[in-house]
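Chemist: Next input, structure requested:
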Amino acid sequence: MLRDSHTPYESACFYCITSAIYTPFFILGLFLSNAYMLAGQNSYIPVYVFIVIAELLKYAYIQLVYHKDITYSPKQGFKLFSIIFYFMKQIKVIELLRNVLVMTGFACIVFVIAVLFGAEVLAKHEETMMFSCLITVLTVFPISLHQGVVSIMQFLNGIQGNDAFTQVLLRNIQFTVLGAWLGAFVIPLDWDREWQVWPIPCSLGALLGFAVSQVFSLVELFTKFSGKSTKLNSKYR
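Modeler: Presented below is the predicted three-dimensional model:
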């Protein structure tokens, strides 16, 4: 969970820039290797692992750069063990369990919603659960990692923070869910394509929505920052 010693705007910019760089290439790799066709299968788990590792790396960088408890200087070298030890100290078992329970519950909610929208309960239950896990990893996991389980409950209750980083995480949810929803439109079309099978279009749409949200958030951040800079300049003239 992020502390108050960082700048939300700078953290948000770093998060969006890195995500906007690697996500399109990752999706392109899925296309070129036809790995996107594995959506809904156990073979798709490496995609989840990649997303989780990417989020962990972004979290680690933000903590290392903005957290007061770690002082890093290039002249001192890369103190890997001290960094690992620091993150191990930050892990609280109870909070970790709460996060896991909340994410599991959210995945079950997505599963039920998918069924209500037409996903088969018995014949495609494994595919639907894998899709639910993908949505959870793309939306709830970043909130859980960067801001904690309390923020997840606030998001679910419609309570939104005003800082830049919270807005970025909110855009993640909005665009990811929108992308998954738009992906469902091609499933009933009679094009007879292999990629029209549930949940391939929705999974791909969710990934594309996540990628678009990073670009949108980045533009939004720069627009707000430039607007504030203009106001400050005009104020001190």
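
Chemist: use CA for all of it now, contacts and neighbours both
Modeler: Will do.

Chemist: ok, which stretches of the chain are helices?
Modeler: 8-32, 45-66, 80-90, 93-116, 125-147, 149-156, 164-183, 200-235 (DSSP state H).

Chemist: can you pull the contacts of the residue nearest in space to the middle of the chain?
Modeler: Geometric centre of the chain, nearest residue: Leu138, 3.7 Å, by CA atoms, centre = their mean. By CA atoms under 8 Å, 6 or more residues apart in numbering, the contact set of Leu138 is 51, 172-173, 176, 207, 210.

Chemist: Most neighbours among those residues, which one?
Modeler: Neighbour counts for these, by other CA atoms under 10 Å, peak at Phe210, which reaches 29 neighbours.

Chemist: For the comparison step, fold the sequence that follows:
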Amino acid sequence: MAALDETQNGMLVTFYSALSCIYFPIIISILYFTDYLYIIGKNSFLPILCLFAVAECIKYLVGNYRFVRKDLPIGRRQDDRHGKKGSMRNRVREFFKSGATLVAMSAVYFSIAILFGAEAFSKHEETYMLSLLLCVLTIFPACLNVGAHSVLSLLLGIRPTPDLLGVMLVRNMQFTLFGTWLGAFVIPLDWDRPWQAWPVPCSVGALLGHTASNLIMLIIMVPKLSTSYSRTVKLGRKDW
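Modeler: Have a look, this model is predicted:
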């Protein structure tokens, strides 16, 4: 992704967070009211995971065009066209690197879940579906926006870029993983509720944590952008 100035970066992050705050609650509500919530650890949940991945791709493509490509000077766009072959080669390489990263991280998440007490054999399908959900929520957006090479830095809480996009990606990872961990607390309670079955509470915790992270980012960014816009308008009036 091309380097953005502070205002563009803020608008991109606000756009990402706003869309997430819209479609995540909608999907979670649909899962709850249609009882699809209870298949969250089954292979039949894969279409929902694909839906999340497609939504992330749409967010990235629209945001990249609206706040990055559209604002490039004509000369830069022409240079990009001339370097299309090299760019395509890099994209193919990045695609395979991202795929390998997602596979590797799903195995890492699976192993961590086992270490935290998940059943390795009798519940392996449920555990792996949770690891796939975590990959879609944490690793996939990072691969799209900053590249597969930055995933480890993000997971360690290190921003790969000193901007708001890096802050958002790190915070989303932290809140998603914290929500997953928090959801595990209700599993051993003797309430005998269907939503206590592994890995439903952890998966719901991950979704709610991700949504909360984006909501907090949106609450932070809207006043900042409003102030920045007011300052720009005042400067424009002075110049006029």
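
Chemist: before we move on, back to that, among the helices of structure 1, which is nearest Leu38 of structure 1?
Modeler: Across the helices of structure 1, Leu38 of structure 1 has its closest neighbour in helix 200-235 (7.6 Å, CA to CA).

Chemist: buried sites along the closest one?
Modeler: 200-218, 221 (16 or more other CA atoms under 10 Å).

Chemist: Relative to Gly99 of structure 2, how far out is Ala18 of structure 2?
Modeler: 27 Å (CA to CA, to the nearest Å).

Chemist: Check Lys84 of structure 2 too.
Modeler: From Lys84 of structure 2 to Gly99 of structure 2 the distance is 22 Å (CA to CA).

Chemist: more crowded one of the two?
Modeler: Neighbour totals were compared for Lys84 of structure 2 and Gly99, and Gly99 leads with 15 against 12 (other CA under 10 Å).

Chemist: From Pro47 of structure 2, how far out is that one?
Modeler: 18 Å.

Chemist: next one: Pro201 of structure 2
Modeler: The value you get for Pro201 of structure 2 to Pro47 of structure 2, if CA to CA is used, is 19 Å.

Chemist: Greatest separation within the contacts of Leu138 of structure 1: which pair is it?
Modeler: Taking CA to CA, the two most distant members of the contacts of Leu138 of structure 1 are Ile51 and Ile173; they sit 14.8 Å apart.

Chemist: looking at the helices of structure 1, which is closest to Ala39 of structure 1?
Modeler: Across the helices of structure 1, Ala39 of structure 1 has its closest neighbour in helix 200-235 (5.3 Å, CA to CA).

Chemist: which helices and strands does the closest one pack with?
Modeler: helix 8-32, helix 125-147, helix 164-183 (3 or more CA pairs under 8 Å, 6 or more residues apart in numbering; DSSP states H and E).

Chemist: For Ile83 of structure 1, grab the count of nearby residues.
Modeler: There are 15 residues near Ile83 of structure 1, going by other CA under 10 Å.

Chemist: which residues does it contact?
Modeler: If a contact means CA under 8 Å, 6+ apart, then Ile83 of structure 1 has Ile70 as its contacts.

Chemist: now swap in Val93 of structure 1 and tell me
Modeler: Taking CA under 8 Å, 6+ apart, we find Val93 of structure 1 in contact with no residue.

Chemist: ok, now how distant is it from Val100 of structure 1?
Modeler: Val93 of structure 1 sits 10 Å away from Val100 of structure 1, going by CA to CA.

Chemist: repeat for Leu80 of structure 1
Modeler: Leu80 of structure 1 is 27 Å from Val100 of structure 1, where distance means CA to CA.

Chemist: Kindly report the same for Ala35 of structure 1.
Modeler: Using CA to CA, we find Ala35 of structure 1 at a distance of 27 Å from Val100 of structure 1.

Chemist: For burial, what's the neighbour tally of Leu134 of structure 1?
Modeler: Leu134 of structure 1: 25 neighbours (other CA under 10 Å).

Chemist: Look up the closest residue to it, ignoring the ones flanking it.
Modeler: Nearest non-adjacent residue to Leu134 of structure 1, counting by CA to CA, 6 or more residues apart in numbering: Tyr48, 6.7 Å away.

Chemist: likewise Phe141 of structure 1?
Modeler: Met103 (7.2 Å).

Chemist: give the contact list for Thr127 of structure 2.
Modeler: 41, 110, 113, 118-119, 198-199.

Chemist: repeat that for 10 Å
Modeler: Contacts for Thr127 of structure 2 (CA atoms under 10 Å, 6 or more residues apart in numbering) come out as 41-42, 109-111, 113-114, 118-121, 133, 198-199.

Chemist: closest to Tyr23 of structure 2 among the residues you listed?
Modeler: Nearest to Tyr23 of structure 2, judged by CA to CA, of the contacts of Thr127 of structure 2 is Leu133 at 15.9 Å.
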